[in-house]
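> I would like the atomic coordinates for the input below:
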Amino acid sequence: MWTTNNDENVSEGNNNDESVLEGLQPHPNLKSIEIEGFRGTKFPSWTMRMEVFLDGRGWLKLDKLIDVFFSNCKNCEEIPMFGLLPLLKYLTLDGLTNAQSIGPSFYGGQETRVMFPALERLIIRNMPNLTEWAEAEVIPVAETQTCREQVFPSLEVLIIKNCQKLNTAPSHFPCLKKLEIDTMDSDLPLTKILSSSDLTSLEDLSINNISTLTCLPHLKGFQKYLRKLSIEYCDKLRELSDDLQSFQSLESLRISSCESLQSISYQSGQKGPPSLLDLVIGNCSELSCLQSEMIESIRCLEYLTVFGCDHLISFPVDLGNLPCISRLHIYICPELRSLPKGIGRLSNLTQLSIGRFSESIDFNSFEAALDGIQQSKSLLQLNLYGLEHWDLFPYQLQHLTSLHKLALSDFGIEALPEWFRVLSSLERLCLYELKKLRHMPSKEAMQCLTKLEYLNVFQCPLLEEKYSEERGPDSEWSKISHIPHIVGVAP
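Sure thing, here's the model as predicted:
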């Protein structure tokens, strides 16, 4: 492991890092190497060639290397030759900010028929000037040998992050299972990688902050195998695949902070991925509706989350048709006027967050949408978002004696009701932005909550004022002083 003293008083051109590292040739049996903070403009010769010179034995390859980690070598422009290392499994290039190209020499030239034969994980990140990642120069040695057999034959994980200027990438990753591309101006590298006919094993695809991405690239080569798809912060993304049903193995779909996305499915009657367990749609401000046919067709769906969709007007889904739902979170959709149906028929529900919808929704409609949950014995966590002109809680709440965690936000209630005493399983109580709240339940009622260990009061100004001013055995503080952990208020 090499690290350097990052003394800001030492100029970049006036340090001896190059000569020192040149003289630190490792033993040829070295298995792991980490170079961090190297300030030279070029790596030493033994590093570039991955060979060391021993008297009487000449040049010997570092062919026992398994793990290579280069970090914050900010002045180096050339990338060493790694492709010839027969045992290399893990390679990380991080913070080589001056490097502009990963060229043919990266692969080791044409000295071998197989390049990176054992590499399983490759991470390239924080290289803001990198514009090119070239294909390997492959000359087949037989009619039956292809790039598939010669380049990255074992690579399973590829992560490219914070390489904003990169505009090209290789296209031969025959065993790739996980691909993560994060923070890039051009969508061309993503398109190039995904367009390969070799890419048939991909299971996990994460796309984050690709500035020019307007639609998903061709995904048909691995639709049968993809298990996890995450798309976040792609501001220009307008549409997803036109055939979600063909993703037969997809278990998790997360779409977040894609501000131009208007629809999850733009074909009427289209069905969803049949194996989907987890669906998250968040902070997609232009999304106006959800197709009931698509969501209701996913009979095995267990987790459904929809939040922060500012223009979502309608939620026509009958959740009662999704019997496996155990976690349901639908909140902070300020234009939503049509409430979801069937919540009370979800017999496996353990977590529920709901509310902060259009102010045109009246309390009775909100309460009716929750009808049936009062009979639930499985519900453990409940987050309710109300409106400031609602001075009641839904009646169902007083019957949820199995609740472990309860969070209440935005209601206009002035005092928590005495029936809180029946919530005998409650362990955590959170009160958020209850602007009119002045009183907790009586001391006797609060002491009935024998399992309550945590109380959080946030932006409840009238209640907080009473706690700060009142003292004595009959004060508001005396009602809660027995709770072990209290956040937000103090006597």
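> when you work out contacts or count neighbours from here on, use the C-alpha atoms and nothing else.
Will do.
> separation between the residue nearest the centre of the chain and residue 205?
Nearest residue to the geometric centre of the chain (CA atoms, centre = their mean): residue 230, 7.1 Å. Using CA to CA, to the nearest Å, we find residue 230 at a distance of 6 Å from residue 205.
> still on that earlier bit, so the residue nearest to the centre of the chain, which of the three states?
strand (DSSP: H, G, I helix; E, B strand; the rest coil).
> now it: how far from residue 244?
14 Å.
> enumerate every residue touching residue 321.
With contact taken as CA atoms under 8 Å, 6 or more residues apart in numbering, residue 321 is in contact with 296, 299, 342.
> where is the longest helix in this structure?
Counting residues, the longest helix in the chain under DSSP state H turns out to be helix 461-469.
> follow-up on the earlier one: okay, and the common contacts of residue 230 and residue 244?
By CA under 8 Å, 6+ apart, no residue touches both residue 230 and residue 244.
> sorry, back to before: now tabulate the contacts of residue 321 in a markdown table and tack on neighbour count, secondary structure and distance to residue 216.
Shown next, in a markdown table, are those (neighbours: other CA atoms under 10 Å; DSSP: H, G, I helix; E, B strand; the rest coil; distance: CA to CA, whole Å):
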| residue | neighbour count | secondary structure | distance to residue 216 |
| --- | --- | --- | --- |
| 296 | 19 | helix | 24 |
| 299 | 18 | coil | 25 |
| 342 | 18 | coil | 33 |
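> wait, which of those residues is closest to residue 199?
Nearest to residue 199 among the contacts of residue 321 is residue 299, at 29.1 Å by CA to CA.
> ends of stretch 385-392, how far apart?
First-to-last distance for stretch 385-392 - CA to CA - comes to 12 Å.
> in that stretch, what's buried?
Within stretch 385-392, the residues that qualify as buried are 385-388, 392, counting by 16 or more other CA atoms under 10 Å.
> please provide the structure for the following sequence as well, for comparison with the first:
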Amino acid sequence: MVPLRKILPIQKIDSVVVVAYVVGKDNDIAEIKKKILTKREDIDLCTIPIVGIGGLGKTTVAKRIFNDEQIEKHFEKRVRLCLPEMLEIKSFLELILKSLTERKLEVQSRDIIIKKLRDELAGRNEESLPNLVKLKLSGSKRCKEIPTHGELKFLRHLELVGFHKLECIGPALYGVEISNIGSSNIFQVFPSLKELVLEDISSLIEWKGVEVGVRMFPGLERLQITDCPFLKSILNQFEILRQLNIRGVDSEMPLLNLCNNLTSLIYLYVSNVKKLTCLPDEMLRKNVSLQDIWISGCGEFRELPQSLYNLHSLKRLQIDLPIGMLDQCRSLEFLMVDCCNNLVSFPLHVWEMPSLLHLCISQCPNLISVPEVGLHRLTRLWGLKIYPFSEIVDFDAFQIIFNGIQRLLSIHDLAVYGRGHWDSLPYQIIQLSNLREITIADFGIKAPPPRLDNLTSLERLSLVGCKRLQHLNFSDAMPKLRHLWISDYPLLEALSDGLNILVSLEDLYLQNYKKTRASAIPSCHTTPH
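Next comes the predicted model:
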């Protein structure tokens, strides 16, 4: 059967033209050159047809323009093709790419050909950078695609920053295509990459993978996604990912996408994910080696899943949100609860955390229910920082928190913040004989407590924001005190001569004293600041 219309063979015509034989076309050539050379920057494609009956010199005019000296200087790359009457778009693109690269092309899809053609026209040639180890692409605000880099065998660190028009990351970046699903060949994309950073890609919606016959990022250990607010989906083919940092992504879906195959995670940092209400339970169940979890600025966050309690390797949990109970986190060493404006209850079962070294509860203005007993059970506790809670929690209730702490021999660093109308300190803290550093802040005391001499191991004392402080008497012995910091005490007029008794004092820092005269500061062996 004869086809209705045959594809005509490509006509082989060279681009050489003898200028002396061209007559009467100068005005036409000048006008076309002007249009080409003055094209606006916002126009990506400019097509100028030259039409007329055969023999008028259309081809001659095109040759003259192609070989013009100004055109050669203006365009780094030029391609001239003579096409048949009918030609598939893919074949047309193949001809252009072959002309540019002067190499025979393997069978590839139209999308891959377009991608390679764009890279070639932009002067991006993978083969010229075979040993590249670290690459950062930044500031391409109008670029809608990323050059192909997946075949860089030795690339270990890749950063993509500021691609504001980029909406999708996919096969074009990887530079591979599987045309035969049944093929036994396995391709590796970014085979040596260890760290990948996606930052400030404000239009990114989707990050696609390749489903069949490709190992995606087989060696990736650290992934950071920052300020990609519209990102909804992400590939889940990371085999040995150890550290995940997601910040400034509105949707919780990228985290959920990762749940299916991720099993190697050790460090998880999540910040400003607006829609996140709960850490994916499946992620915590599969990543039993998690040691460090940090959650911050997730306004919709409500709870932690039950699987958190079985993370026996967890050593550090820092969260700005209600965290619930932490039973059975027996390896936890650092716990910080900070800036939880809506946190009301904090049922801390400290006896289930025998490894805890540092505990901080700060800036939780609505916190009412606090642990009443148990701090003395933290036999390894080194540092403790406690702020006041809700205003309805009075001093007596606040003081209960410290019950039994005097029996805690491990604690060396203590910071206690009070309220301006509390005129005394919790009595228990004056009995910590092993304490080396103490910060007393925002209390309404008029003088340091008289039993300060019990702190015989104290090396650093800070009195901050105690605005009613009027007297300082250091007649009691603190033989090891080396650093004394006193700040923001508007009513204090003079320092006691008892400073001379502090035989080990090396540094004295005085700040924001309105009434204290320089002559009222006794001369001694200290180093004033």
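> residue 360 of the first structure: neighbouring residues, count only.
Neighbour count of residue 360 of the first structure, defined by other CA atoms under 10 Å: 10.
> list the contacts for it?
residue 337.
> show me what residue 462 of the first structure lines up with in the second structure.
Aligning on TM-score structural alignment places residue 462 of the first structure opposite residue 491 in the second structure.
> just the strands in the stretch 1-150 of the first structure please.
For the stretch 1-150 of the first structure, applying DSSP state E, counting those that start in this stretch gives strands covering 2-3, 32-36, 51-54, 58-61, 67-71, 90-94, 101-102, 121-125, 132-133.
> dump those strands into a markdown table; add distance to residue 173 of the first structure and mean neighbour count as well.
Formatted as a markdown table, these follow (distance: least, CA to CA, whole Å; neighbours: other CA atoms under 10 Å):
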| stretch | distance to residue 173 of the first structure | mean neighbour count |
| --- | --- | --- |
| strand 2-3 | 31 | 12 |
| strand 32-36 | 24 | 16 |
| strand 51-54 | 27 | 17 |
| strand 58-61 | 26 | 14 |
| strand 67-71 | 20 | 18 |
| strand 90-94 | 15 | 19 |
| strand 101-102 | 16 | 18 |
| strand 121-125 | 11 | 19 |
| strand 132-133 | 14 | 18 |
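> would you turn those strands into a markdown table with distance to residue 436 of the first structure?
Putting the strands of the stretch 1-150 of the first structure into a markdown table (distance: least, CA to CA, whole Å) gives the following:
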| stretch | distance to residue 436 of the first structure |
| --- | --- |
| strand 2-3 | 58 |
| strand 32-36 | 56 |
| strand 51-54 | 73 |
| strand 58-61 | 74 |
| strand 67-71 | 54 |
| strand 90-94 | 52 |
| strand 101-102 | 61 |
| strand 121-125 | 49 |
| strand 132-133 | 59 |
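> between those strands, which gets nearest to residue 361 of the first structure?
The stretch from those with the least distance to residue 361 of the first structure (CA to CA) is strand 121-125; that distance is 47.2 Å.
> for the second structure, which segments count as helices?
Counting by DSSP H, the second structure has helices at residues 26-37, 58-66, 69-74, 89-101, 110-121, 171-174, 253-257, 281-286, 395-400.
> most tightly packed of the ones you listed?
Of all the helices of the second structure, helix 171-174 carries the top mean neighbour count, a mean of 20, counting by mean count of other CA atoms under 10 Å.
> what about that helix, how far off from the first structure?
Here the mean offset of helix 171-174 of the second structure against the first structure after fitting is 1.1 Å, by mean CA distance after the TM-score superposition for the first structure.
> coming back round to it: which of the buried residues of stretch 385-392 of the first structure fall within strands?
Applying DSSP state E to those, the entries found in strands are residue 385.
> make a markdown table from the contacts of residue 321 of the first structure and add distance to residue 485 of the first structure to it.
A markdown table is the format used below for the contacts of residue 321 of the first structure (distance: CA to CA, whole Å):
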| residue | distance to residue 485 of the first structure |
| --- | --- |
| 296 | 42 |
| 299 | 41 |
| 342 | 36 |
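> and those, which is closest to residue 200 of the first structure?
Nearest to residue 200 of the first structure out of the contacts of residue 321 of the first structure is residue 299 (CA to CA; 26.6 Å).
> right, and that closest one touches residue 322 too?
Yes. Residue 299 of the first structure is within contact range of residue 322, at 5.3 Å (criterion: CA atoms under 8 Å).
> re earlier: now do the same for the residue nearest to the centre of the first structure: its match in the second structure.
Residue 230 of the first structure maps onto residue 294 in the second structure, by TM-score structural alignment.
> ok so, going back, could the helices of the second structure be laid out in JSON lines, adding distance to residue 349 of the second structure?
Below are those laid out as JSON lines (distance: least, CA to CA, whole Å):
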{"stretch": "helix 26-37", "distance to residue 349 of the second structure": "75"}
{"stretch": "helix 58-66", "distance to residue 349 of the second structure": "80"}
{"stretch": "helix 69-74", "distance to residue 349 of the second structure": "73"}
{"stretch": "helix 89-101", "distance to residue 349 of the second structure": "67"}
{"stretch": "helix 110-121", "distance to residue 349 of the second structure": "57"}
{"stretch": "helix 171-174", "distance to residue 349 of the second structure": "49"}
{"stretch": "helix 253-257", "distance to residue 349 of the second structure": "29"}
{"stretch": "helix 281-286", "distance to residue 349 of the second structure": "21"}
{"stretch": "helix 395-400", "distance to residue 349 of the second structure": "16"}
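> figure out which of those is closest to residue 508 of the second structure.
Taking CA to CA, helix 395-400 is the member of the helices of the second structure nearest to residue 508 of the second structure, at 29.8 Å.
> mean per-residue distance, that closest one to the first structure?
Comparison of helix 395-400 of the second structure with the first structure after fitting gives an average deviation of 3.9 Å (mean CA distance after the TM-score superposition for the first structure).
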